[in-house]
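Q: What follows is a protein structure lacking sequence information:
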């Protein structure tokens, strides 16, 4: 159930040769590329983050019927007032979330692709559930089959593990590898679907099941000359049977192509890579499963970490203002600052805001409910004097986690959790 404990255990098993699904030979083939990345050459993890702009979206070998090529890396419109684009990825601009409500609308929800968005025909799509962890043979479910099962709807945060990566460099002066996200690689959606546990029980999951691994129908990921196959990452059976959703709707409508149509995983509290999009196959295994996405990618590397990297914990605590850095306000007039805070560890307990670079702090007012503890909206009234100012917001969750002044450095720039410094200006008479 705990991501860090599970990931640590799987890494030890993989290093001792208990590998199934990702060989040590493949790992060694990638090691040189990863080492080069620390010297400034793009690594597999960076390549996975930035992918290939314009890469063709073709179904992976053996994909279920229904996988088809997309027209480009991202299908939906990406107007500059809503998004900052990084090749196959698109970050939400925070001013675009002001006054839009609790859930992020589809037209401004961030996009994280390893390659390109596939266009899939739901009429021919099918989900294959297979593996030695089932009591019988494989089972196949159509979209209509899933819709006939008892539905569940939850507000869940989906956040890229590298969200905030750019601030390691711009705020802390540290060089990191990967897409230079601001804080916009996060979104809260209202996801409707069927519990993964319901589907697994209909498929005949056995008591001997150990791991569950979903695979996407997007193009296979190739790095360092090695085809790593479809994006996939295992879950322990305990997590799979707990709160994971096979979602087919987002914000009350069918999933859009860029967000996993026709069906995706939603894995609450775990880093975004766990919420596999465009799911076509789910393996239920009676032995530990491994993939590049839990052995080679999504690990903490750097001077204070072991050479093989430290396994990830769940995402960290963050806060964001609903404005762009450099925003201008009229001096001497009331301004209402708004923002959102979130934590994978639970509900936000308080948010403090500084308008003077961290010298003094005031408590922000919460606005609206925190649906399913996905995040909390807040506001603070301010009357700025003429001149330059630095805004900061820091949150504390119900478990006592508070945003630090400095995030823990790692060379791939994961889990940035420090309070972000946001420069603004007040113009006109004081």
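A: Sure thing, it's come through. On a predicted model such as this, the values are computed, not experimentally measured, just so you know. Residues are numbered from 1 along each chain as shown.

Q: going forward, measure contacts between C-alpha atoms and count neighbours the same way
A: Fine.

Q: Please work out how many residues are found near the residue lying closest to residue 419 once chain neighbours are set aside.
A: The spatially closest residue to residue 419, leaving aside those adjacent along the chain, is residue 394, at 5.4 Å (C-alpha to C-alpha, 6 or more residues apart in numbering). Counted with other C-alpha atoms under 10 Å, the neighbours of residue 394 add up to 25.

Q: ok, now which ones touch residue 394?
A: Neighbour list for residue 394: 318, 319, 351, 352, 353, 402, 403, 404, 418, 419 [criterion: C-alpha atoms under 8 Å, 6 or more residues apart in numbering].

Q: Can you tell me the element it falls in?
A: Taking DSSP states H and E as the criterion, residue 394 maps to strand 387-397.

Q: Tell me which helix or strand comes right after that strand.
A: Moving toward the C-terminus from strand 387-397, the next helix or strand (DSSP H and E) is strand 422-427.

Q: Contacts for that next one, please.
A: 325-331, 384-392.

Q: pretty sure residue 418 contacts residue 401?
A: No. Look at residue 418 against residue 401 with C-alpha atoms under 8 Å: they stay out of range, at 11.6 Å.

Q: Neighbour count: the two, which is higher?
A: Higher neighbour count among residue 418 and residue 401: residue 418, with 26 against 16, using other C-alpha under 10 Å.

Q: in stretch 396-406, what's buried?
A: 396, 397, 401, 402, 403, 404 (16 or more other C-alpha atoms under 10 Å).

Q: Look up how far residue 350 lies from the nearest residue to the first one once chain neighbours are set aside.
A: Looking back up the chat, that one is residue 396. Excluding the flanking residues, the one nearest residue 396 by C-alpha to C-alpha, 6+ apart is residue 402, at 4.3 Å. Separation of residue 402 from residue 350 (C-alpha to C-alpha, to the nearest Å): 9 Å.

Q: Give me the common contacts of the two.
A: Counting by C-alpha under 8 Å, 6+ apart, the contacts common to residue 402 and residue 350 are 395, 396.

Q: so can I have a markdown table of the contacts of residue 394 showing distance to residue 4?
A: What follows is those, written out as a markdown table (distance: C-alpha to C-alpha, whole Å):
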| residue | distance to residue 4 |
| --- | --- |
| 318 | 19 |
| 319 | 23 |
| 351 | 26 |
| 352 | 29 |
| 353 | 31 |
| 402 | 19 |
| 403 | 20 |
| 404 | 21 |
| 418 | 20 |
| 419 | 24 |
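
Q: okay, pairing it with this:
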């Protein structure tokens, strides 16, 4: 059994020091290339794609590499990604159907047959040699089910530019790079223990089977990001089902990680191998990417991002129209990676007055809560709707998000502009 690992905050600070001092091992990429990427990450740029596929032969004209249909009333295509339009969630219930779940791809969706898939667990943090699991062997292990949201760290990134006038790099998400599903699978802890994890293990590095990623002319390799042993042995799943069905290709078939409440990049899709290391590990996805850069942060960036932040969204299309003097039911969703949402407030006059919304779900850790509020629009013309959440830790969405060059973890109240007619 591993010794008791450090808590999350201590782990984050420790990894930041180890990266800065060069004592963490770069997993699959030269340190000099990581330093080049860090230097580029510290400079904000116009919103765009951060990375390009190493091979784009299967790309399509509208959504490179995405398998499922992307009807425009449901999705906004953003490069290799597809953002869910929040208005399309209004009638979906607590869980997001797979056909409406956002897609975040670094390259293209691979097509992997479950019968051919193998999970290799290896590394110097194990007692012995590598251990392999087939799909059937994994499914034969005791299963658990968790309802959890998956959210890109850059969700709502575009509002740094549109609301705060601050330049950032990356995909111009609004609020739809999130979805909540019921995931079924095997505890990662059970797999690691069967593989022989030792008390010397400090990091667990899952790696995806999608194509290698190229950014700024540097081949970053396959998507991979280390987890601290504390998290890996806690609530992480190796999931093979989504909402009661086998994972669809775009969402990780045959097996993916689900890391509740953590940023989306931790939830590696199409997992093919897991390194268990007795040394601290770093990869591009916790050094140059998925750290905070900019004024107020160290030159090497913040500690790697872990928990998601606090957000709220109306289930409305931008510019939606409402008839004057007729009662309307406003609906939306709020969520937090830190603690269950405790309360949601809504303003229909641009923030002058606030009132409580009605919560439609029991707030739970790792999931969102749906809410509603009545509104009788008054004078015709433009109007601004606002929603802000408070979670059980006491945190409330601020009016302004703290800027970082890559536009991660936007948590400010979003201005939703509509029109009264």
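A: That came in fine, so what should we check first? Keep in mind the model is a prediction, meaning the values are calculated, not measured.

Q: Now do the SS call for residue 282 of structure 1.
A: strand (DSSP: H, G, I helix; E, B strand; the rest coil).

Q: Would you agree it is in contact with residue 128?
A: Yes. Under the criterion of C-alpha under 8 Å, residue 282 of structure 1 makes contact with residue 128 at 6.3 Å.

Q: now stretch 185-202 of structure 2: which residue numbers in structure 1?
A: Counting by TM-score structural alignment, stretch 185-202 of structure 2 pairs with residues 193-210 of structure 1.

Q: do stretch 339-358 of structure 2 as well
A: Going by TM-score structural alignment, stretch 339-358 of structure 2 sits over residues 346-365 in structure 1.

Q: For residue 420 of structure 1, give me its contacts.
A: Residue 420 of structure 1 touches 167, 171, 319, 320, 392, 393, counting by C-alpha under 8 Å, 6+ apart.

Q: Switch these over to CSV, and while doing so, append distance to residue 184 of structure 1 and neighbour count to every line.
A: Below are the contacts of residue 420 of structure 1 laid out as CSV (distance: C-alpha to C-alpha, whole Å; neighbours: other C-alpha atoms under 10 Å):
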residue, distance to residue 184 of structure 1, neighbour count
167, 12, 25
171, 16, 15
319, 11, 27
320, 9, 23
392, 16, 21
393, 15, 27
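
Q: wait, which of those residues is closest to residue 106 of structure 1?
A: residue 320 (19.4 Å; C-alpha to C-alpha).

Q: Tell me the counterpart of the closest one in structure 2.
A: Per TM-score structural alignment, residue 320 of structure 1 is aligned with residue 313.

Q: ok, for the residue nearest the centre of structure 2, nearest residue in space, not its chain neighbours?
A: Geometric centre of structure 2, nearest residue: residue 264, 2.0 Å, by C-alpha atoms, centre = their mean. Distances taken as C-alpha to C-alpha, 6+ apart put residue 152 closest to residue 264 of structure 2, at 4.5 Å, once the chain neighbours are dropped.

Q: show me the residues around the one you found that make contact.
A: 104, 177, 178, 263, 264, 265.

Q: Relative to residue 243 of structure 2, which of those residues is nearest.
A: residue 178 (15.3 Å).

Q: Near the closest one, how many other residues are there?
A: Neighbours of residue 178 of structure 2 under the rule other C-alpha under 10 Å: 22.

Q: That one and residue 153 touch, don't they?
A: No. The criterion here is C-alpha under 8 Å, and residue 178 of structure 2 misses it with residue 153 at 9.6 Å.

Q: still on that earlier bit, show me what counts as buried in the match of stretch 339-358 of structure 2.
A: Neighbour count says stretch 346-365 of structure 1 has 346-355, 361, 363-364 buried, by 16+ other C-alpha under 10 Å.

Q: what two of those residues are the furthest from one another?
A: 346 and 355 (26.5 Å).

Q: Helices along structure 1, start to end?
A: In structure 1, the helices defined using DSSP state H lie at 3-15, 24-37, 44-50, 143-148, 166-170, 196-203, 237-240, 292-295.

Q: In TSV, list those helices along with distance to residue 117 of structure 1.
A: Output for those, formatted as TSV (distance: least, C-alpha to C-alpha, whole Å):
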stretch	distance to residue 117 of structure 1
helix 3-15	27
helix 24-37	25
helix 44-50	14
helix 143-148	19
helix 166-170	24
helix 196-203	23
helix 237-240	25
helix 292-295	19
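
Q: Show me the one of those that comes nearest residue 212 of structure 1.
A: Using C-alpha to C-alpha, the helices of structure 1 put helix 237-240 closest to residue 212 of structure 1, at 5.9 Å.

Q: Just list what that closest one packs against, helices and strands only.
A: Packing contacts for helix 237-240 of structure 1, counted by 3 or more C-alpha pairs under 8 Å, 6 or more residues apart in numbering; DSSP states H and E, involve strand 211-216.

Q: on that earlier part again, and the match of stretch 185-202 of structure 2, how far out from the chain middle?
A: Stretch 193-210 of structure 1 has its C-alpha centroid displaced from the chain centroid by 24 Å (C-alpha atoms, centre = their mean, to the nearest Å).

Q: List the buried residues in it.
A: Residues of stretch 193-210 of structure 1 classed as buried by neighbour count (16+ other C-alpha under 10 Å): 193-200, 203-206, 209-210.

Q: neighbouring contacts of stretch 138-158 of structure 1?
A: 103, 122-123, 125-131, 186-195, 198-199, 203, 245, 262, 266, 268-269, 271-272, 275, 371-372, 374-375.

Q: before we move on, the earlier item: ok, the buried residues of stretch 396-406 of structure 1 vs residue 82 of structure 1, which is closest?
A: Of all these, residue 82 of structure 1 sits closest to residue 403, with 26.6 Å by C-alpha to C-alpha.

Q: Just tell me what that closest one corresponds to in structure 2.
A: Using TM-score structural alignment, residue 403 of structure 1 sits opposite residue 397 in structure 2.

Q: Same question for residue 129 of structure 1.
A: Using TM-score structural alignment, residue 129 of structure 1 pairs with residue 121 in structure 2.

Q: so what corresponds to residue 422 of structure 1 in structure 2?
A: So, by TM-score structural alignment, residue 422 of structure 1 is matched to residue 416.

Q: Count the residues that sit near that match.
A: There are 19 residues near residue 416 of structure 2, going by other C-alpha under 10 Å.

Q: Sounds good, over and out.
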